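**Student:** My questions concern the predicted model and sequence given below.
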Amino acid sequence: MFILELTYTAPVSAVDDLLEAHVAWLDEQYEAGVFIASGRKNPRDGGVIIAVARDRAEIERIVAEDPFTAAEVCAYRITEFYATKTAPALATYREQLPA
């Protein structure tokens, strides 16, 4: 599982200009089953996405397709972790530690 932390590198007005395209990209990733949750940080200096994927390379490819990335209005920090414990509603996302 991955935590994607976005930090804006441009004024929020530039981010807002791309928001519709970014939301469409988010919707595509939810449809593909990659994203589990997402939202703005408070204060509004970026956002957070929780994602599942085969590997980091897949996540990096997906992040590269974000209109925010293409326009260079944000930087991504990608953190991979093993979700060995979850709420019951997220049980299908539980992982085992690698051997």
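**Tutor:** Yep, it's here. Residues are numbered from 1 along each chain as shown.

**Student:** make it CA atoms for all contacts and neighbour counts henceforth
**Tutor:** OK.

**Student:** wait, what's in contact with the residue lying closest to Glu80 once chain neighbours are set aside?
**Tutor:** Once flanking residues are discounted, Glu80 sits nearest to Phe2: 4.4 Å by C-alpha to C-alpha, 6 or more residues apart in numbering. Contacts for Phe2 (C-alpha atoms under 8 Å, 6 or more residues apart in numbering) come out as Ile50, Ala51, Val52, Ala53, Ile78, Thr79, Glu80, Phe81.

**Student:** okay, now the one to match up with it:
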Amino acid sequence: MFVLELTYTAPVEEIDALREAHLAWLDEQYEAGVFVVSGRKNPGDGGVILAVGDDRDRIEAIAASDPFAQEDVCAYRITEFTATRTAPPLKEYRQQLHV
């Protein structure tokens, strides 16, 4: 599982001009089953996305396809982790530690 943290690197006007395309991109990733949760950070200097998967290269490629990333108005920080515990409704996303 991955945490994708994006931080805006451009003025809000540039972000707003791309927001509709970014939201459509988010919808595509939800439909593909990659994204589980997303939202704006507080304060509003970026966002956070929770993504499922085991292939970091694939997640990095997906992040790079974000219109925000393509237009260089944000920077992504991607953190991989093993989701060994979840709330009951999210149990399908639980992972086993590989020791």
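**Tutor:** Great, that's in hand. Predicted, not measured: the structure shown is a model, and the values here were computed from it.

**Student:** May I have the TM-score of the superposed chains?
**Tutor:** Once superposed, chain against chain, the TM-score is 0.98 (TM-score structural alignment, normalised by the length of the first structure); 99 aligned residues with a C-alpha RMSD of 0.6 Å.

**Student:** what residue of the second structure takes the place of the residue nearest to Glu80 of the first structure?
**Tutor:** Aligning on TM-score structural alignment places Phe2 of the first structure opposite Phe2 in the second structure.

**Student:** related to what we said a few turns ago, roughly how far does the residue nearest to Glu80 of the first structure sit from Leu26 of the first structure?
**Tutor:** 15 Å (C-alpha to C-alpha, to the nearest Å).

**Student:** Strands of the second structure, residue ranges please.
**Tutor:** Ranges of strands within the second structure are 2-8, 35-40, 46-51, 74-80, based on DSSP state E.

**Student:** Looking at these, which one is packed in the most?
**Tutor:** Mean neighbour count (mean count of other C-alpha atoms under 10 Å) peaks for strand 2-8 among those, with a mean of 20.

**Student:** once aligned to the first structure, how far is it on average?
**Tutor:** In the superposition against the first structure, strand 2-8 of the second structure averages 0.3 Å from its aligned positions (mean C-alpha distance after the TM-score superposition for the first structure).

**Student:** what are the ranges of the helices in the second structure?
**Tutor:** 12-31, 56-64, 67-70 (DSSP state H).

**Student:** buried ones in the first one?
**Tutor:** Read it as helix 12-31 of the second structure. Ile15, Leu18, His22, Trp25, Leu26 (16 or more other C-alpha atoms under 10 Å).

**Student:** hmm, back to that, could the contacts of Phe2 of the first structure be laid out in TSV, adding distance to Gln96 of the first structure?
**Tutor:** TSV is the format used below for these (distance: C-alpha to C-alpha, whole Å):
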residue	distance to Gln96 of the first structure
Ile50	18
Ala51	17
Val52	14
Ala53	15
Ile78	20
Thr79	17
Glu80	14
Phe81	11
